[in-house]
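>>> next comes the sequence, and after it the predicted model I'd like to discuss.
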Amino acid sequence: MSATIIDGKAYAAGLRGRVADAVAALAANGMVPGLAVVLVGEDPASHVYVKNKARQTVEVGMRSFEHRLPASVTETEVLDLVSRLNADPAVDGILVQLPLPLQIDTQKIIEAIDPAKDVDGFHPINAGRLMTGVRGFVSCTPLGCLLLIRSVQPNLAGLDAVVIGRSNIVGKPMAQLLVSQNCTVTIAHSKTRDLKDVCRRADILVAAVGRPEMVRGDWIKPGAIVIDVGINRIPNPDAGEGRTRLIGDVAYGEAAQVASAITPVPGGVGPMTIACLLRNTLEAACLRRGLPMPALDAAA
């Protein structure tokens, strides 16, 4: 068996295009959604993410508001900025880029964001809405994973799903999304006994642990859908001294011989995160204005 490659880059491009069309329709009536991003400190990866988010926000026709703060900023100053963004009618979505410096309580900042503008889906109210099946904003990465899964298998009812990882950002919301699709879900983690055997029961396997190629080919049930959330940078001496390459949490070459469909790294889940952030911002803009949310989640 050779797996179908789930092209997250192509799906994300299509989703951004549909978002752009919906934003253009709003703008024609004088309503332009706005996304505010708060970046604290000089973390190189965070700077790259924020740059990409700002570029893609503008490309779909939204307003982008960037707020860059020094690593020495106080918690009170960040909270004051979040409060101003909550009150700003031009801002529909607020994203505070993580990680934050040690002097700042990350959870306190997340909880300060207006849940109606929490397009990252991290606020406890939105997490609770997901848990109870009430409409709210869903974390962008797991939402992107679900869209990719449904692009190859629209009906997930009755399937066994295993999520490796129990973070609040990916693992837990991913499990809840799969429950909402009527899957039977197991959350596996570092304390799980016989992890390999647990994974081999999965019709859908989502790996989100941050350990390079931990999931081997013989962990995969034949015909399973494999979603690799991992982004691990490792040395690549073949490309030259000091060069690196990206790999996932799944041994891709092995898994692709067993799975029915699989996401690559890079080019799988990664591009979906920003696309879903823009989707959530559009939804926030529509909800604030009492407008229906356009249908955006068609297959690629």
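Perfect, I can see it now.
>>> drop to CA atoms for contacts and neighbour counts, all remaining ones
Noted.
>>> nearest residue to the most centrally placed residue in the chain in space, please, no chain neighbours.
Centroid check for the chain by C-alpha atoms, centre = their mean gives residue 141 as the closest residue, at 1.3 Å. Closest residue to residue 141 in three dimensions, ignoring its sequence neighbours and counting by C-alpha to C-alpha, 6 or more residues apart in numbering: residue 273, at 4.8 Å.
>>> helix/strand/coil for the one you found?
Of the three states, residue 273 takes helix according to DSSP: H, G, I helix; E, B strand; the rest coil.
>>> I'd say it and residue 147 touch.
No. The pair formed by residue 273 and residue 147 falls short of the contact definition of C-alpha atoms under 8 Å, at 11.0 Å.
>>> tally up the residues packed near residue 123, please.
Neighbours of residue 123 under the rule other C-alpha atoms under 10 Å: 25.
>>> show me what contacts it?
With C-alpha atoms under 8 Å, 6 or more residues apart in numbering as the criterion, the residues that contact residue 123 are 110-111, 113, 115.
>>> quick one: the helices in the stretch 201-300 of the chain?
Listed in chain order, the helices found in the stretch 201-300 of the chain under DSSP state H, counting those that start in this stretch are 252-255, 270-288.
>>> who are the packing partners of the last one?
Spelled out, that is helix 270-288. For helix 270-288, the elements it packs on are helix 8-27, strand 34-40, helix 44-59, strand 93-96, helix 140-152, judged by 3 or more C-alpha pairs under 8 Å, 6 or more residues apart in numbering; DSSP states H and E.
>>> which of those is buried the deepest?
Neighbour counts (mean count of other C-alpha atoms under 10 Å) averaged over each of these peak at strand 93-96, with a mean of 25.
>>> which other residues reach that strand?
When contacts are defined by C-alpha under 8 Å, 6+ apart, strand 93-96 is touched by residues 34-39, 85-86, 110, 113, 116-120, 280-281, 284-285.
>>> here comes the other one, which I'd like you to weigh against the first:
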Amino acid sequence: MTDTSQAVLMNGADLARSHVDRTADRAAEFERRTGRRPCLATVLVGDDPASATYVRMKQNRCRRAGIDSRHTPLPATTSTGELIDVIRGLSADPEVHGILLQHPVPQHVDERAAFEAIDPAKDVDGVTMHSFAAMAFGLDGFDSCTPGGILRLLDAYDVDPAGRTAVVIGRSPILGRPVSALLLARDATVTTCHSRTPDLPSAVRTADIVVAAVGRPEFVRGDWIKPGAVVIDAGYNPGNVGDVAFDEAVERAGMITPVPGGVGPMTISVLLEQTVDAAFRQAGPDGTS
């Protein structure tokens, strides 16, 4: 990678639109074959405004892609057992092809137990242990949607991780860890950093590819960035601010994702793509399953 004074912006919004258009074509093909549309079931526990907004956004994208959307709102007092029963019911419903449990759930709910109630064949958000194992071993399964969106962004901008040094800041089970696994599967040399990483700025300065997924506004400073590096900002904080100090980093990076308009739209496009994938897999070769 070469030095640059102004980074190329990795436009996830435009890429996601073309991606959703291709998904819509595949959804229409599924409907022609089977007489029904792919169906994504969303489950929201409580009334967190941000989560409700995300669910509405996903429903709107479903309509654009020709995917049916079934929403199950649950009160904030819902217990883990009650939530698991709902998810198991959706898992058993042949009309539902994909299931999305909007996270985070209220603190009293065991989120991991709820995720594991999702049938792996319908885990289009890539949150189960089955999906993580499939990602780690390069087997058929579903990507965690944000990591999957990040890899598709890299591909669209001809960034090959093979032989490059990648630093992932964050180790959450739905972002940091799976994106590390996907980059490793692409032959990158991956360092996963977190709150106990000593001298984090020095670690980041080694990276050809930086993925910021720490959930702290403008945490990654511009002088941490190796000149010419690819910077993927997977954070979203109040005020449309990412995890990277954009105005500083854009002067050193070779490529960088904006916030908003970078990783976020790709996350939803992967969710829709994987819902259609799940529908085809469940229908089988004759379209009758």
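Noted; the coordinates are in hand. Owing to the predicted nature of the structure, the values given are computational and were not obtained by experimental measurement.
>>> mind putting the contacts of residue 123 of the first structure in JSON lines, secondary structure, neighbour count and distance to residue 220 of the first structure included?
As requested, the contacts of residue 123 of the first structure are exported to JSON lines (DSSP: H, G, I helix; E, B strand; the rest coil; neighbours: other C-alpha atoms under 10 Å; distance: C-alpha to C-alpha, whole Å):
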{"residue": "110", "secondary structure": "helix", "neighbour count": "21", "distance to residue 220 of the first structure": "36"}
{"residue": "111", "secondary structure": "helix", "neighbour count": "15", "distance to residue 220 of the first structure": "38"}
{"residue": "113", "secondary structure": "coil", "neighbour count": "22", "distance to residue 220 of the first structure": "40"}
{"residue": "115", "secondary structure": "helix", "neighbour count": "23", "distance to residue 220 of the first structure": "38"}
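>>> include distance to residue 291 of the first structure when you put those into JSON lines, please.
What follows is the contacts of residue 123 of the first structure, written out as JSON lines (distance: C-alpha to C-alpha, whole Å):
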{"residue": "110", "distance to residue 291 of the first structure": "26"}
{"residue": "111", "distance to residue 291 of the first structure": "26"}
{"residue": "113", "distance to residue 291 of the first structure": "22"}
{"residue": "115", "distance to residue 291 of the first structure": "18"}
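>>> for the helices and strands packed on helix 270-288 of the first structure, which one sits closest to residue 224 of the first structure?
The closest approach between residue 224 of the first structure and any of those, judged by C-alpha to C-alpha, belongs to helix 140-152 at 10.8 Å.
>>> now the equivalent of residue 100 of the second structure over in the first structure: how far from residue 179 of the first structure?
When the structures are aligned by TM-score structural alignment, the residue of the first structure matched to residue 100 of the second structure is residue 95. Using C-alpha to C-alpha, to the nearest Å, one gets 26 Å for the distance from residue 95 of the first structure to residue 179 of the first structure.
>>> what's the answer for residue 118 of the first structure, then?
Counting by C-alpha to C-alpha, the separation of residue 118 of the first structure from residue 179 of the first structure is 22 Å.
>>> the two - which one has more neighbours?
For residue 118 of the first structure and residue 179, the more surrounded residue by other C-alpha under 10 Å is residue 118, and the numbers stand at 28 against 19.
>>> contacting residues for that one?
The contact partners of residue 118 of the first structure, taken as C-alpha under 8 Å, 6+ apart, are 93-95, 126, 137.
>>> among the residues you listed, which recur in the second structure?
Here the contacts of residue 118 of the first structure are checked against the second structure with both residues aligned by TM-score structural alignment, their matches' C-alpha atoms under 8 Å, and the contacts held in both are 93-95, 126, 137.
>>> show me what residue 89 of the second structure lines up with in the first structure.
When the first structure is aligned by TM-score structural alignment, residue 89 of the second structure is paired with residue 84.
>>> just the element for that match, please.
When elements are assigned from DSSP states H and E, residue 84 of the first structure belongs to helix 75-87.
>>> average offset between that helix and the second structure?
Average distance, helix 75-87 of the first structure versus aligned residues of the second structure after superposition (mean C-alpha distance after the TM-score superposition for the first structure): 1.5 Å.
>>> can you name every helix or strand that that helix contacts?
Counting contacts by 3+ C-alpha pairs under 8 Å, 6+ apart, helix 75-87 of the first structure packs against helix 106-112.
>>> what packs against the helix it packs on?
Based on contacts counted as 3+ C-alpha pairs under 8 Å, 6+ apart, the elements that helix 106-112 of the first structure packs against are helix 75-87.
>>> if we go to 10 Å?
helix 75-87, strand 93-96, helix 124-132 (3 or more C-alpha pairs under 10 Å, 6 or more residues apart in numbering; DSSP states H and E).
>>> let me see the ranges of the strands in the stretch 151-289 of the second structure.
Shown for the stretch 151-289 of the second structure, the strands assigned by DSSP state E, counting those that start in this stretch span residues 165-169, 189-193, 209-212, 230-233, 255-256.
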